[in-house]
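> Would you be able to build a 3D model of this:
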Amino acid sequence: MSDQRDVAIVSCPGQLAPVPDALVDLLAAYHLQTQAEKGEAVAGVDELPERYRAEIADPQAVFADDVVLLAFSRDAAAGCLVLTAPVDGRSEVKRLWTDPGFRGRGIASSLISAALVHSAESGVSAVQLSVWKWRTGAIALYERLGFAVTESWDEREDLVCMERSV
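Below is the predicted model:
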């Protein structure tokens, strides 16, 4: 297991200027892997659904009101997380992704912890997320970090919705 002191979390609230190439690469990897897991693998970013291509092409516009967290291990981008702007006292964790080469080093835990700290400092009362039911490792991680399954707010099949108080 790697020493978590090797991990640095960088917060990019509001407008990302300039957009780090690392974020674009991490978002692309996240969406390509998710499409494959859904049984809808595509050959490249250009074949992803439009809403995902938009995130990759212009994260500055898509996440303008959100906080984007990037994790670095030494100088390499290791993971990302998007924390949505609060609505009714809640924020949502989206696009949590750890580069496969950095898994098992506490990157995802560090990103979620940083998101929870930011949420608390922003006066958010709860953080929610949705995760595909086959991502059992992610679900176990969320449960270890205090998230519990809650009633779904998303109509898509195979999503598990979770929430925790801040």
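> from here on, contacts and neighbour counts on C-alpha atoms
OK.
> Show me the residue at the heart of the protein, geometrically.
Central residue of the chain (C-alpha atoms, centre = their mean): Leu96, 2.1 Å from the mean position.
> for comparison, sequence B:
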Amino acid sequence: MSVTVREAVFPRDAAAVSALVGAYLRQTEAEKGERGLAADTFPERYAREIDDPAAAFTGRHALFATVDGADVGLVVSSTVPEGTELSRVWTDPRARGRGVGTALLTAALNGAVRPVRLSVWEWREPAVRMYRAAGFEVVPSWDDRPGLVCLELR
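The predicted model follows:
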């Protein structure tokens, strides 16, 4: 098994990115719902990411991972005034534990302007461990949503 990571090229990769971001967002909303943190309706901004990822991610870099020809992971990288921000970091649950998340994170960090920041839900402990192993440190939150951990790599 080998993990391949490459930058999405739109419109060619729109369906793959749409499926991956959709899985990420649906899983996230389900987990938030279990903890009483979800909105009553699926946020419109999320629907836009699924329906038209090329437009939603304009000016950002969407990287996706494949294993044996199957699309299994995603990360979106943005240049922000503070440095670089990573979002939508996702590995299909069936592919976890195979180095997909680490491969995506490594690719996203390659050439990224420091500091690199991201946020993750506190209950996603394996992801928090992966970020900490990569050198990210917990920092004061820039987001007021309860349960969100903000991390930064200098």
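> sorry, back to before: counterpart of the residue nearest to the centre of structure 1 over in structure 2?
For Leu96 of structure 1, the aligned residue in structure 2 is Val89 (criterion: TM-score structural alignment).
> ok, that match to Thr41 of structure 2 distance?
As judged by C-alpha to C-alpha, to the nearest Å, Val89 of structure 2 and Thr41 of structure 2 stand 22 Å apart.
> corresponding residue for Pro115 of structure 2 in structure 1?
Taking TM-score structural alignment, Pro115 of structure 2 has Ala126 as its aligned residue in structure 1.
> which residue sits closest to its match, ignoring its sequence neighbours?
Take Ala126 of structure 1 and drop its neighbours on the chain: the residue closest to it by C-alpha to C-alpha, 6 or more residues apart in numbering is Ser165, 4.2 Å away.
> Same check on Met162 of structure 1?
Using C-alpha to C-alpha, 6+ apart, the closest residue to Met162 of structure 1 is Val149 (4.3 Å).
> okay, now the residue mapped onto Glu31 of structure 2 from structure 1: neighbour count?
By TM-score structural alignment, Glu31 of structure 2 lines up with Glu37 in structure 1. By other C-alpha atoms under 10 Å, 13 other residues sit near Glu37 of structure 1.
> Then Ala114 of structure 1?
Using other C-alpha under 10 Å, the number of residues around Ala114 of structure 1 comes to 17.
> picking that back up, what's near enough to touch the equivalent of the residue nearest to Met162 of structure 1 over in structure 2?
Using TM-score structural alignment, the partner of Val149 of structure 1 in structure 2 is Val138. Applying C-alpha atoms under 8 Å, 6 or more residues apart in numbering to Val138 of structure 2 gives the contacts 149-152.
> Try it again at 10 Å.
Counting by C-alpha atoms under 10 Å, 6 or more residues apart in numbering, Val138 of structure 2 touches 117-119, 128, 131-132, 149-153.
> ok, so of these, who is nearest Pro11 of structure 2?
Distances from Pro11 of structure 2 to the contacts of Val138 of structure 2, taken as C-alpha to C-alpha, are shortest for Leu118 (26.5 Å).
> Go ahead and confirm the closest one touches Gly83.
No. Using C-alpha atoms under 10 Å, Leu118 of structure 2 is not in contact with Gly83; the gap is 11.0 Å.
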